[in-house]
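*Asks:* no sequence for this one, just the structure:
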């Protein structure tokens, strides 16, 4: 039951996320191509410079939580039930998306986004394993 629902919802969810990543939340095209490749320090500097706790939570936690559903991709693609394959595939894909943001100037290529998004996928993988063990009849 859950797998069927997941198979139906993951494509529109992915399209929604791509919309957010390129056009959502008031995005405009930057004048220059921007990238941030210094892991974690850019997020720390962002937090130090931001006065709104709500905005910090939306950005940092959002970059994790919004990618949790991709930890369940093993339900559609059996080869992605393996954590190593899932993370390799995801990191490859999200790096391409970040590069597209950079080249289109509709976002910033940020290494921290790749790290946080991948952590979200990892949490989703753990959640999938938990759901499969705990709610066998629902899967």
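*Replies:* Looks like it came in fine. Keep in mind that what you see is a predicted model, and the values were worked out from it rather than measured. Numbering: from 1, shown residues only.
*Asks:* make it CA atoms for all contacts and neighbour counts henceforth
*Replies:* OK.
*Asks:* where do the strands sit along this structure?
*Replies:* Assigned by DSSP state E, the chain shows strands spanning 34-36, 108-110.
*Asks:* Return the list of helices and strands in contact with the first one.
*Replies:* Pointing back at strand 34-36 there. strand 108-110 (3 or more CA pairs under 8 Å, 6 or more residues apart in numbering; DSSP states H and E).
*Asks:* Give me the contact list for the strand it packs on.
*Replies:* Contact with strand 108-110 is made by 33, 34, 35, 36, 37, 98, 99, 101, 102, as judged by CA atoms under 8 Å, 6 or more residues apart in numbering.
*Asks:* If any of those are buried, put those into a PyMOL selection.
*Replies:* Entered in PyMOL, the line below selects the buried ones among the contacts of strand 108-110, by 16 or more other CA atoms under 10 Å:
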select buried, resi 35+98+99+101+102
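*Asks:* before we go on, here's another structure to hold up against the first:
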């Protein structure tokens, strides 16, 4: 997250951020120039996929099947902190779309947990 995908620390550049919801998502989904299709898929799907396990493992680890809203309340501050760290350390940017995509990943994992019929969790 901080050093992957060829990221390097760039103290000579200003901190970058996007506070407009879906701006980056629409940019990657547009047919115009810009990043390659592979780069777009890595950014969009990667931001979702990396958080799918959290949506499954947190309820299993805590022994409580949280609601999607409670998962959001738990994860949004954590994801936002990671985004802020990327911006402040200048190894990436703060992007509200990344928070939304990561949360979609958490909810996808939670949905898969429910899809597999796990409605009640017992701690080991």
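*Replies:* It's in. Keep in mind it's a predicted model, so treat the numbers as computed, not measured.
*Asks:* List the residues that contact the residue nearest the centre of structure 2.
*Replies:* Nearest to the geometric centre of structure 2 sits residue 102, at 2.0 Å (CA atoms, centre = their mean). For residue 102 of structure 2, the contact set (CA under 8 Å, 6+ apart) comprises 47, 48, 49, 50, 51, 79.
*Asks:* Turn those into JSON lines, columns for neighbour count and distance to residue 37 of structure 2.
*Replies:* Output for the contacts of residue 102 of structure 2, formatted as JSON lines (neighbours: other CA atoms under 10 Å; distance: CA to CA, whole Å):
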{"residue": "47", "neighbour count": "20", "distance to residue 37 of structure 2": "15"}
{"residue": "48", "neighbour count": "22", "distance to residue 37 of structure 2": "16"}
{"residue": "49", "neighbour count": "18", "distance to residue 37 of structure 2": "17"}
{"residue": "50", "neighbour count": "14", "distance to residue 37 of structure 2": "19"}
{"residue": "51", "neighbour count": "21", "distance to residue 37 of structure 2": "22"}
{"residue": "79", "neighbour count": "19", "distance to residue 37 of structure 2": "25"}
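*Asks:* farthest pair in those residues?
*Replies:* 49 and 79 (14.0 Å; CA to CA).
*Asks:* which position in structure 1 aligns with residue 38 of structure 2?
*Replies:* Aligned by TM-score structural alignment, residue 38 of structure 2 pairs with residue 54 of structure 1.
*Asks:* Pull the number of nearby residues for its match.
*Replies:* Per other CA atoms under 10 Å, the neighbour tally for residue 54 of structure 1 reads 9.
*Asks:* what helix or strand does residue 57 of structure 2 sit in?
*Replies:* helix 52-62 (DSSP states H and E).
*Asks:* For residue 112 of structure 2, give me its contacts.
*Replies:* residue 56.
*Asks:* What's the local residue count around residue 69 of structure 1?
*Replies:* Count around residue 69 of structure 1 with other CA under 10 Å applied: 21.
*Asks:* Quick check: the aligned residue for it in structure 2?
*Replies:* When structure 2 is aligned by TM-score structural alignment, residue 69 of structure 1 is paired with residue 53.
*Asks:* Now do the helices in structure 2.
*Replies:* Applying DSSP state H to structure 2 gives helices spanning 23-29, 37-49, 52-62, 68-88, 96-115.
*Asks:* Go through those helices and pick out the most buried.
*Replies:* Mean neighbour count (mean count of other CA atoms under 10 Å) peaks for helix 96-115 among the helices of structure 2, with a mean of 21.
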